[in-house]
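> Next come a sequence and a model predicted from it.
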Amino acid sequence: MADTILVINAGSSSIKFQLFAIEPGEQLDRRLKGQIEGIGTRPRLFANDANGECAVDQSWTTDEVSELHQALEKLVVFLREYVGSLPVAIGHRVVHGGPEFIEPTLVNSWILDHLLRFVPLAPLHQPNNLAPIRIVLERLPHLLQVACFDTAFHRHHSEIADRYAIPDRFYREGVRRYGFHGLSYEYIALRLPLVAPEIADDRVVVAHLGSGASMCALKGGKSIESSMGFTALDGLPMGTRPGQIDAGVVLYLMNEKGMTVKDVEHFLYHDCGLKGLSGISNDVRDLLTSVDPKAKMALDYFAYRIALFGGMLATALGGIDGLVFTAGIGENAPTIRQAVADRMSCFGIKLSEVANAKNELCISSESSRVTCYVVPTDEELMIARHTLQVLQKHEMPEERRA
């Protein structure tokens, strides 16, 4: 079998992975897509092959897979049996790269320790992203690993876009607006010339709507502004995160409610957003089927804020020629898309009711002044491409193929 690249996106209790074969002409062929879930509770490994057929579905007791390193060992065993060898490289999604890391980076111990500095800026993601990198470095040190950063795509914003109105010394220390979901936006930017060439080089607002949600302004395929800032708390409301919030609210929670820094951190990352607004669920699918007025209010708020940020990003672009929806909600929730479009009708946005309901590629009506699309994202493929590019710059010792 051809050499392979493994892509890993690790969470607190799960490891999502995809395996890509490197075919002639440096083409990437997706061979496996799977996950180890329930680490420490009900551990289960499942994956589908390129045809969507089940390649593995295996469960273990909690004692057998209680920690991340045990889950990785199970994944290694499966890959050796299924593929016959380990991958030649692993690409990892790393949410925060800080001001220094602006491109995919080959990871060593020094790089890993440096990336740990950004854990406070992405406490939900960064520790989990970095944990498997450290484990592989310790146990398979010759296996090439590449960190691909969600912040990198936005690192060429203007200084005005990146700054907060605080003293300069903090900006120089790295307190600035970074933006996230960059791997998704980079993929969309590369995809638009193929699926929507008429807007690919123009002024496009992209809405990445999932459990984590943000928006990005693209001009000529480059990011010039984003809804997220210093951390992944900013911008749009999300499943459990509030999005944009007055810093005075944080001061109030600490001064008047006696909450500690850790209390506030947990509150903002776990108890707010759609979950906090509705009191029901952080899942849009649950809210769409609920008859509770609070569910409707949460969804109305979500659509309102998306439209509000859409207008802000259109201003940053000097106008808007295209609107793209992507990620889980963006790709699969016609009701949300319609609600956003209705609120942005002042820009000349009008959806085709039929095309929108069918989740078609182009969902705008013929009379719409702004062309609207639903474009599925593929962050894993983006990571695999970046990993291959780094791989091509480095020799692959035979022990990496063992």
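Looks like it arrived, so ask away.
> use CA for all of it now, contacts and neighbours both
Will do.
> which ones are touching Tyr187?
Residues near Tyr187 by C-alpha atoms under 8 Å, 6 or more residues apart in numbering: 377-379, 382.
> could these be laid out in TSV, adding neighbour count, distance to Glu366 and secondary structure?
Formatted as TSV, the contacts of Tyr187 follow (neighbours: other C-alpha atoms under 10 Å; distance: C-alpha to C-alpha, whole Å; DSSP: H, G, I helix; E, B strand; the rest coil):
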residue	neighbour count	distance to Glu366	secondary structure
Thr377	22	25	coil
Asp378	17	28	coil
Glu379	23	31	helix
Met382	22	32	helix
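> The residues you listed into TSV, with extra columns for distance to Leu68?
Formatted as TSV, the contacts of Tyr187 follow (distance: C-alpha to C-alpha, whole Å):
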residue	distance to Leu68
Thr377	27
Asp378	25
Glu379	22
Met382	24
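> Please tell me I have it right and Ala207 contacts Cys216.
Yes - taking contacts as C-alpha atoms under 8 Å, Ala207 lies within contact range of Cys216: 6.7 Å.
> name the helices or strands packed onto the longest strand along the chain?
Using DSSP state E to define each element, the chain has its longest strand at strand 27-37. Counting contacts by 3 or more C-alpha pairs under 8 Å, 6 or more residues apart in numbering; DSSP states H and E, strand 27-37 is packed against strand 15-23, strand 44-49.
> tell me what the longest one is packed against?
Going back to what we said before, that points to strand 15-23. Looks like strand 15-23 contacts strand 4-10, strand 27-37 (3+ C-alpha pairs under 8 Å, 6+ apart).
> out of these, which comes closest to Thr105?
strand 4-10 (14.3 Å; C-alpha to C-alpha).
> what helices or strands is that closest one leaning on?
strand 15-23, strand 89-94, helix 126-139, helix 379-392.
> which one of the contacts of Tyr187 sits closest to Ile363?
Thr377 (16.5 Å).
> ok, so what distance separates the closest one from Gly38?
Remark: distance between Thr377 and Gly38 (C-alpha to C-alpha, to the nearest Å) = 25 Å.
> Give me the spatial nearest neighbour of the most centrally placed residue in the chain, chain neighbours excluded.
The centre of the chain sits closest to His181, judged by C-alpha atoms, centre = their mean, with a distance of 4.2 Å. Distances taken as C-alpha to C-alpha, 6 or more residues apart in numbering place Asp150 nearest to His181, at 5.0 Å, with adjacent residues excluded.
> Where is the longest helix in this structure?
helix 293-317 (DSSP state H).
> In the stretch 201-350 of the chain, what residue spans correspond to helices?
247-255, 261-270, 273-278, 284-289, 293-317, 327-332, 334-343 (DSSP state H, counting those that start in this stretch).
> now those helices as a markdown table including mean neighbour count and distance to Met1?
Output for the helices of the stretch 201-350 of the chain, formatted as a markdown table (neighbours: other C-alpha atoms under 10 Å; distance: least, C-alpha to C-alpha, whole Å):
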| stretch | mean neighbour count | distance to Met1 |
| --- | --- | --- |
| helix 247-255 | 12 | 54 |
| helix 261-270 | 15 | 43 |
| helix 273-278 | 23 | 46 |
| helix 284-289 | 16 | 40 |
| helix 293-317 | 19 | 45 |
| helix 327-332 | 21 | 32 |
| helix 334-343 | 20 | 41 |
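> Included below, for side-by-side comparison, is a second structure:
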Amino acid sequence: MANNKQVILAVNGGSSSLKTAVFDSDTLEELFTAKAKGLNAEKAVLEIKDANGKSILEKEDQLDSRQAAEAIIQWLKDAALTITAIGHRVVHGGLQHRVPEQISASLLADLEALYFVDPEHLPAEAELIRQFEKAFPKARQVACFDTFFHRDLPEVARNFPIPEKYAEHGLIRFGFHGLSYEYIWETLQQEIAWLDDKKLVTAHLGSGASMTAVAGGKSVDTTMGFSPAGGLVMGNRTGDLDPGVLLYLLKNENLAVADLEELLNKNSGLKAIAGNSDVEALLKSRNRSKKAAAGLEHFCYSARKFIAALAAAMGGIDLLVFTGGIAENSPDIRQLICNGLEFMGIEIDERANEKDTVISATQSRVEVRVIKTNEERMIAKHVKAILQES
């Protein structure tokens, strides 16, 4: 189909998914979405939709990230859209790269040096950049970093209690899922008066999960630190871990660094506890499987504990927001997490939790909301800002 409209393409590669969206370059109206989920599994689903949510193309196949990208690229070429710029979500850019910037050979080299910090995302993200750059050589390529939102973390939340020289080498707490947190804050600004005076905890719960305390639009503290493996118990990742455990595994179990990396990022978390990292599957089997029940208990216990800790970091909490694939789609998980937080003034209305965006009970001192995140829109917004600067 012929189409001369100038557009911005947002590319958001995850550990098991690839989400892209096409936006009008001038208005940032979302025109199309193309999403692939279940990558590297037995069956992945790729679906392309128009602005009205109507499915244009749906495909089920065994796909990895590269194959999914090729399918999306082919559709984009067939659509004959004029892609002026492509924005890429990049999880980690180290100390030198946090502000959105145009992609260069030197940036890609810097990212390659960080592969060991985030082996789940960075290599695949760099490959996606190369794929789309090759497919659309005239489009400007822009990196949008997940760490940008956390760039002003207070020193007490940013630094580890280790010798200062290591911080100078980049060993600090960066925080992640920043594009999602940025989107949530901007969405709330349109709906809540005096938001700058509110103390907010946002829980981004997906296969990777984190939480952030936000006050005045700035990240005050966050659960993920130096890498996306820290913080909450996750699908395949450990979350926070006693350093002595790592020393034990290296010394007593004779694990090589590569084995340890595999263990921490791919074979831990819910997968280790319950034998399955799929929360939806665990919810279905929890009444007949002790392992499934234990996995969910670990996940929700971890979440409850961090909500309380982040509230303590701000000296209180006015608003709790659930976002991310798991939190957006599972009333059960939201209820299980909030059970036991009544002492903080957090109470859920069961009926509202099934269908509404505001799910707190009337008597709840803390407002609880569910907001669908849109990292792709934030990517497009950052790209447009860079285009306007130049």
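Arrived safely. In this text, all values refer to a predicted model and were calculated from it rather than measured experimentally.
> thinking again about what came up before, need the counterpart of the residue nearest to the centre of the first structure in the second structure.
Matched across to the second structure, His181 of the first structure falls on His177, judged by TM-score structural alignment.
> what do you get for Gln389 of the first structure?
Gln389 of the first structure maps onto Ala385 in the second structure, by TM-score structural alignment.
> Just tell me what Val279 of the second structure corresponds to in the first structure.
Here Val279 of the second structure is matched to Val284 in the first structure, going by TM-score structural alignment.
> closest to Glu225 of the first structure out of the helices and strands packed on strand 4-10 of the first structure?
Per C-alpha to C-alpha, nearest to Glu225 of the first structure of those: helix 379-392, 19.5 Å.
> Just give me the mean distance for the closest one relative to the second structure.
With mean C-alpha distance after the TM-score superposition for the first structure, helix 379-392 of the first structure departs from the second structure by a mean of 0.9 Å once superposed.
> Going along the chain, name the strands of the stretch 101-250 of the first structure.
Using DSSP state E, counting those that start in this stretch, the strands of the stretch 101-250 of the first structure run over 105-106, 144-149, 203-209, 213-219, 222-226.
> what's the closest of those to Ala55 of the first structure?
Here strand 144-149 is closest among the strands of the stretch 101-250 of the first structure (C-alpha to C-alpha), at 24.7 Å.
> tell me the average deviation of the closest one from the second structure after fitting.
Strand 144-149 of the first structure sits 0.5 Å off on average (mean C-alpha distance after the TM-score superposition for the first structure).
> Who are the contact partners of the residue nearest to the centre of the first structure?
95, 150-151, 208, 214.
> ok, the alignment partner in the second structure of Val7 of the first structure to Ile348 of the second structure distance?
Mapped onto the second structure by TM-score structural alignment, Val7 of the first structure lines up with Ala10. From Ala10 of the second structure across to Ile348 of the second structure, the span is 35 Å (C-alpha to C-alpha).
> Which residue range of the second structure does stretch 146-153 of the first structure align onto?
Going by TM-score structural alignment: stretch 146-153 of the first structure matches residues 142-149.
> got a list of what the aligned partner of Tyr301 of the second structure in the first structure touches?
When the first structure is aligned by TM-score structural alignment, Tyr301 of the second structure is paired with Tyr304. By C-alpha under 8 Å, 6+ apart, the contact list for Tyr304 of the first structure reads 340, 343.
> now do Met238 of the first structure
Per C-alpha under 8 Å, 6+ apart, neighbours of Met238 of the first structure: 210-213, 273-274, 282.
> List only buried entries from those residues.
Among these, those classed as buried by 16 or more other C-alpha atoms under 10 Å are 210-213, 273-274, 282.
> Format those as TSV; extra columns: distance to Leu299 of the first structure.
As requested, those are arranged in TSV below (distance: C-alpha to C-alpha, whole Å):
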residue	distance to Leu299 of the first structure
Gly210	13
Ser211	13
Gly212	15
Ala213	13
Gly273	10
Leu274	8
Asn282	11
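> ok, these vs Asp168 of the first structure, which is closest?
Using C-alpha to C-alpha, these come closest to Asp168 of the first structure at Ala213, 29.0 Å.
> and the alignment partner in the second structure of that closest one, what does it touch?
For Ala213 of the first structure, the aligned position in the second structure is Ala209, judged by TM-score structural alignment. By C-alpha under 8 Å, 6+ apart, the contact set of Ala209 of the second structure is 203, 232-234.
> and what of Ala105 of the second structure?
Taking C-alpha under 8 Å, 6+ apart, one finds nothing in contact with Ala105 of the second structure.
> if we look at stretch 321-336 of the first structure, which residues are touching it?
Contacts for stretch 321-336 of the first structure (C-alpha under 8 Å, 6+ apart): 199, 202-211, 284, 299, 303, 337, 356-357, 359, 369-377.
> lining up the contacts of Tyr187 of the first structure with the second structure, which overlap?
Retained in the second structure by both residues aligned by TM-score structural alignment, their matches' C-alpha atoms under 8 Å are the following of those: 377-379, 382.
> nearest to Ile166 of the first structure, of the residues you listed?
Distances from Ile166 of the first structure to those, taken by C-alpha to C-alpha, are shortest for Glu379, at 33.4 Å.
> show me the contacts for the closest one.
183-184, 187.
> That one corresponds to which position in the second structure?
Aligned partner of Glu379 of the first structure by TM-score structural alignment: Glu375.
> Relative to the first structure, which residues correspond to stretch 235-252 of the second structure?
Under TM-score structural alignment, the match for stretch 235-252 of the second structure is residues 239-256.
> Then stretch 101-111 of the second structure?
The aligned range for stretch 101-111 of the second structure is 105-115, by TM-score structural alignment.
> chain center to the matching stretch: distance?
Remark: stretch 105-115 of the first structure is offset 21 Å from the chain centroid, using C-alpha atoms, centre = their mean, to the nearest Å.
> Mind listing what's buried along it?
105-107, 112, 115.
> Name the residue most distant from the centre of the first structure?
What lies farthest from the middle of the first structure is Glu256; by C-alpha atoms, centre = their mean that is 34.7 Å.
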